[in-house]
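**Student:** missing the sequence, but the structure's below:
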């Protein structure tokens, strides 16, 4: 025959108010709190990383597009002065479309020949822009540490049917 249990004992024979039983019940409901805490701690940097990579990727596309368009208009210009004006305008418009400050960008043009617009000549345009990372405060000259330099270079060939310099 089985011994009878008192109302203060559990089915495993331990008293209901034992330290093991009270320790387990004291943790009840804290798993959701721990999950939320760890989730937020991991989620906030992950969201920031996604936003920062998106900003850098958009800027890379903008700088690449600016260099490509500038090289295209450089080889189509009638003379060197018109080429420089067209390159400057193309870079300003393209970077402005992507939300990059055109005043902070630098542009360099190089040619493989003495006359850049000589038929068959190759014109290279390099664009360098610094893109600020999101949510970085403007303190103590952090603009260099809180920004990423992005460079793009594009090369176009002057048409062999171009008239050359007048």
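**Tutor:** Ah, there it is. If you're wondering where the values come from, they're calculated on a predicted model, not measured in any experiment. Numbering: from 1, shown residues only.
**Student:** C-alpha from now on. contacts and neighbour counts both.
**Tutor:** Fine.
**Student:** helices of the protein, start to end?
**Tutor:** Assigned by DSSP state H, the chain shows helices spanning 19-26, 30-76, 80-97.
**Student:** between the ones you listed, which one is closest to residue 129.
**Tutor:** For residue 129, the closest of the helices of the chain is helix 30-76, at 7.1 Å, according to C-alpha to C-alpha.
**Student:** between the helices of the chain, which gets nearest to residue 123?
**Tutor:** Using C-alpha to C-alpha and comparing those, the one that lies nearest residue 123 is helix 30-76, at 6.6 Å.
**Student:** before we move on, the earlier item: okay, the helices of the chain in JSON lines with distance to residue 129 and mean neighbour count next?
**Tutor:** What follows is those, written out as JSON lines (distance: least, C-alpha to C-alpha, whole Å; neighbours: other C-alpha atoms under 10 Å):
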{"stretch": "helix 19-26", "distance to residue 129": "57", "mean neighbour count": "10"}
{"stretch": "helix 30-76", "distance to residue 129": "7", "mean neighbour count": "17"}
{"stretch": "helix 80-97", "distance to residue 129": "9", "mean neighbour count": "18"}
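**Student:** residue 147: which of those is closest?
**Tutor:** Nearest to residue 147 among the helices of the chain is helix 30-76; the distance by C-alpha to C-alpha comes to 9.5 Å.
**Student:** ok, and here's another one to check against it:
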């Protein structure tokens, strides 16, 4: 009976550990996509000049992606102005972020059979302060 219990324990616990690890990685991707969009928008609208705003937004998103364990290849962000001039009071910036999460322990030969990655997206709209100089 001890052998059967040990065998069943391995059969049940190993997939459970894989499921928990996979869900944790996907949740980290969801947090990274949401936080990168939010922080890129905040960094964009707090820039002093329009020329540096896009660079600040991409840098902020890159910091968030790296903090969550994703590289620049896995995460990306796109910024677009809403309402005319990007940094004019009352206007805003629309931010879309995308993170590709590679699922662990899936071999390359299974590429066409099962999905080996999940793409997560987030959208954020950040307004420029009405009383900006």
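**Tutor:** Everything's here; your move. All figures in this text were calculated on a predicted structure; none of them were measured in a lab.
**Student:** make JSON lines out of the helices of structure 1 and add distance to residue 142 of structure 1.
**Tutor:** Output for these, formatted as JSON lines (distance: least, C-alpha to C-alpha, whole Å):
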{"stretch": "helix 19-26", "distance to residue 142 of structure 1": "48"}
{"stretch": "helix 30-76", "distance to residue 142 of structure 1": "16"}
{"stretch": "helix 80-97", "distance to residue 142 of structure 1": "22"}
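**Student:** quick one, which of the ones you listed is nearest to residue 162 of structure 1?
**Tutor:** Among those, helix 30-76 comes nearest to residue 162 of structure 1, with 8.5 Å by C-alpha to C-alpha.
**Student:** and the closest one, what does it pack against?
**Tutor:** Counting contacts by 3 or more C-alpha pairs under 8 Å, 6 or more residues apart in numbering; DSSP states H and E, the secondary-structure elements packed against helix 30-76 of structure 1 are helix 80-97, strand 122-132, strand 147-157.
**Student:** closest to residue 111 of structure 1 out of the helices of structure 1?
**Tutor:** Go through these one by one with C-alpha to C-alpha and the one that ends up closest to residue 111 of structure 1 is helix 30-76, at 10.4 Å.
**Student:** the equivalent of residue 86 of structure 2 over in structure 1: neighbouring residues, count only.
**Tutor:** Using TM-score structural alignment as the criterion, the counterpart of residue 86 of structure 2 in structure 1 is residue 116. In terms of burial, residue 116 of structure 1 registers 24 neighbours under the definition other C-alpha atoms under 10 Å.
**Student:** ok, residue 116 of structure 1 touching residue 109?
**Tutor:** No - using C-alpha atoms under 8 Å as the test, residue 116 of structure 1 is too far from residue 109 to be in contact (9.5 Å).
**Student:** anything in contact with each of those two?
**Tutor:** With contacts taken as C-alpha atoms under 8 Å, 6 or more residues apart in numbering, the residues that reach both residue 116 of structure 1 and residue 109 are residue 123.
**Student:** tally of neighbours for residue 145 of structure 1?
**Tutor:** Residue 145 of structure 1: 10 surrounding residues under other C-alpha under 10 Å.
**Student:** that one -> structure 2?
**Tutor:** Taking TM-score structural alignment, residue 145 of structure 1 has residue 115 as its aligned residue in structure 2.
**Student:** and what of residue 54 of structure 1?
**Tutor:** In structure 2, the residue matched to residue 54 of structure 1 (TM-score structural alignment) is residue 24.
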